[in-house]
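J.: below is the structure, and that's it, no one-letter string:
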């Protein structure tokens, strides 16, 4: 049995939770890292709901906490999101908005983990339908829009939680508009009350996903005012954010609101059914002492008590078999908001949407936050591989043969991380088999050896600093070396090229072919990038043999 959150918490993922020489001059994060900052009249933009005022940092216009929906608290709880009310005057958009209420992050209790991730947990509130925009020039041009969806599964995280999410450098480097978004999570976004509340709560199981659709509708209506092209929108996300990208590709209400998609360490191809989501709701109601005919009482339950009930319900739910990732909270195949998913192949709804799909080599990195595990023996590693991933002795032997000089902890890391890798390959292949828009597959392998004695490896979230060109905002995780900056240039330029043209190839990388019916080429992002045909096919096969 694998509880994805528990496994990754052990590795520090609490809250799951151009050519190389062409990189721009690096600047650290925070206001202190800017060479120049102002709030001039030019930083006032008129949206469809009213005017907002942002700031200008080193030539990039930044707007934070812009409302795209009404408050979701009180009587609006669990209901589909609504556009914000119009306002008069100029609204300040200078700081991040509220994050959806959620469990307190346990990762702070581990010094190494907190050091690597360097979280910013912000403040919580149900008035959380807010987004952030970085633009090289509002009202001018028609730049690609890159719409970022945060990770943390479906129960944690925010648009500001990691320093790598900051869109300033990506906007500058790629001449793109970057948007990031908060939305409802956990019981606030995915509590299925359809069995008890009738039509009123008929879409409550997917309210958090409907928030993202509303945010994309906001982009369609307002992108041009910020210098973006509403006809060239790329949705991209990591971990739970990648799963949300996959879901949006199967949602009728999202069709036409985006034109490219990137799934990073989030190829979760199965979505829960109503039997499970309704069972979870029953347990939540029981924990709150609310009967079937008393749903109106839910609007008066404090956010803290709803979170507590959701966590208690999570622990009571049946556990999945070994080797299967379990997110607990998540969307539901309700036949309306999400009528289908990836289980039977790539969704026809988004057949014309090209994709980049991939994962990190060491999604599970056990000695990050627990240095003693770096020296584990072969027997201990074998035992952990069986307990966590259900790996047989024969499967271990295949992974060991593929990595003959690796420490046992490294073999264990790659083996367990196949739970992310295998579905990423499957997703890219399903997209390729559709025969419409192409899919490109990658694996991020880079280990910043100067940090924590090389134990950081290509951990879950490692690629974020690179695809956002934020190596220097993420010094704790990258080391800020010239080698890391060069790699960031290659990765970020691939993401930008894809957003601009639908093809990630650029002159700073080896030629990167798309996945086809006969080939599964992988871009391996490392100090030296290379394209390799299905580099771990034997290992993945061994886990399911």
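T.: Alright, I've got the coordinates. The model shown is predicted, which means the values in this text are computed figures rather than measured ones.
J.: use CA for all of it now, contacts and neighbours both
T.: Will do.
J.: residue 306: what's it in contact with?
T.: Contacts were defined as CA atoms under 8 Å, 6 or more residues apart in numbering; by that measure residue 306 touches 187, 288.
J.: comparison target below:
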């Protein structure tokens, strides 16, 4: 059977499966589902044949444990409604319903049979470590459940200063884990999944974590976090890498800068525990004291307590070498966040100065421009700007992670998303992986080719969750990433395998040291 016919068959079969779930299962005729979790009973709803439990509490109000490890919630006996999303972490962005009481997750499942043993796909949202929530319509798990007979979970957790303000050197040993409190929230959520998956028709022994941008970086960090060991069994990161974590000295410098913006010095640092949430959010706008650009950075800290080593330096953390992993990026990452008139219709004289702060590595821009013009003589200054900043800044960490995993023969599959209209910027793969191209705001749109791409990508992620490999019949044989071949799936229409795509760009930036942005 031809690859094109396979893809068409895949789409038709997925549509038929959705119809069976919606009308043939009888779920739509049942009363609202109730599940007794390890913390207490919750009542969800059934929509499109899928059981939905939104805003399920997995942790206690973090105002009670500000800047410290999360606590399990007090148990309840009354059945609580799980029909609306829970609060998001406090943040500077316009995310609805923000609160320190933010440890909630959402579950979509085709059925509640205790012996169904469906794969569980747990998604960590992007927004760096600073913003976002698991409540976006783009992350709705209905379509994945219908397509793959899986359980889908999305998670809210503490962000920015609430989750990653490192206070151990300022407030003492009680705050030794403060720089990774947000990561410990994710660990608590994964423990909830382990303890409750079967109650929602899932298999606690087949948990896959996947995430985009900051969500992928959170996963990379968990892969080197001992308390997360054994809580997930496969992983997929989309445009999100964490080669190194912040060091304790830089993290302390950032804490001091943040506290100074709140009007607090070392002698009064303890007052941060009692400030209102709104004041802590307002303080997030201070300049970063380490980086020459942007607001103060918060992210995981190598604190020798929660995180005893860097995630992918000097090598792959031994605890995660057995975990099957997809590592992916989009071809035009930086077109999503380097936008504005200063980047449009660039001439060659403008290009040098714009590259210096935006490549995020210390390399002579004239050398970069000359090499790109040699490689791509037909490209404009604007096109080279986006190609170089993507290769140096967004793609480089993914290459390093894949290479380090290949060195120790771990099961790793790499993709590059080329499909776009006409570009494939950062976040473009989210609605494709969730099969949510029809959702308002989905960048790929909902045309036939976008739906085909969504079928290809979502089936690959489902396959990894189910079998530990991303292989399925509608894709070319997706070879594991090895050195020196660097096998990569190019998600385009049609998809294809390439060895070392953009290899000359990779070699150019491999000539200078890489420093993880933020560390």
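T.: Everything's here; your move. It should be emphasised that the depicted structure is a prediction, and the values quoted were computed from it without experimental measurement.
J.: what about the strands in the second structure?
T.: For the second structure, the strands defined by DSSP state E cover 34-36, 41-43, 45-47, 50-57, 80-81, 104-109, 118-124, 151-155, 202-212, 234-238, 325-330, 412-417, 487-491, 496-499.
J.: by contact count, what packs against the longest one?
T.: With contacts defined as 3 or more CA pairs under 8 Å, 6 or more residues apart in numbering; DSSP states H and E, the secondary structure elements packing on strand 202-212 of the second structure are strand 118-124, helix 181-196, helix 214-222, strand 234-238, helix 448-467.
J.: mind redoing it with 10 Å?
T.: strand 118-124, strand 151-155, helix 181-196, helix 214-222, strand 234-238, strand 325-330, helix 430-433, helix 448-467 (3 or more CA pairs under 10 Å, 6 or more residues apart in numbering; DSSP states H and E).
J.: quick one: that strand aligns where in the first structure?
T.: With TM-score structural alignment applied, strand 202-212 of the second structure matches the range 228-238 in the first structure.
J.: can you check the fifth one too?
T.: Under TM-score structural alignment, the counterpart of strand 80-81 of the second structure in the first structure spans residues 91-92.
J.: quick check: residue 124 of the first structure vs residue 332 of the first structure, distance?
T.: When distances are taken as CA to CA, to the nearest Å, residue 124 of the first structure and residue 332 of the first structure turn out to be 25 Å apart.
J.: those two - which one has more neighbours?
T.: In this view residue 124 of the first structure and residue 332 are compared by other CA atoms under 10 Å, and residue 332 has more residues nearby, 29 against 15.
J.: buried residues, the match of strand 202-212 of the second structure. List them.
T.: By 16 or more other CA atoms under 10 Å, the buried positions in stretch 228-238 of the first structure come out as 228-238.
J.: reformat the helices and strands packed on strand 202-212 of the second structure as JSON lines; add mean neighbour count.
T.: Formatted as JSON lines, these follow (neighbours: other CA atoms under 10 Å):
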{"stretch": "strand 118-124", "mean neighbour count": "28"}
{"stretch": "strand 151-155", "mean neighbour count": "27"}
{"stretch": "helix 181-196", "mean neighbour count": "23"}
{"stretch": "helix 214-222", "mean neighbour count": "27"}
{"stretch": "strand 234-238", "mean neighbour count": "27"}
{"stretch": "strand 325-330", "mean neighbour count": "27"}
{"stretch": "helix 430-433", "mean neighbour count": "25"}
{"stretch": "helix 448-467", "mean neighbour count": "22"}
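J.: got CSV for those, with distance to residue 407 of the second structure too?
T.: Written out in CSV, the entries for these read as follows (distance: least, CA to CA, whole Å):
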stretch, distance to residue 407 of the second structure
strand 118-124, 27
strand 151-155, 32
helix 181-196, 27
helix 214-222, 17
strand 234-238, 18
strand 325-330, 14
helix 430-433, 28
helix 448-467, 21
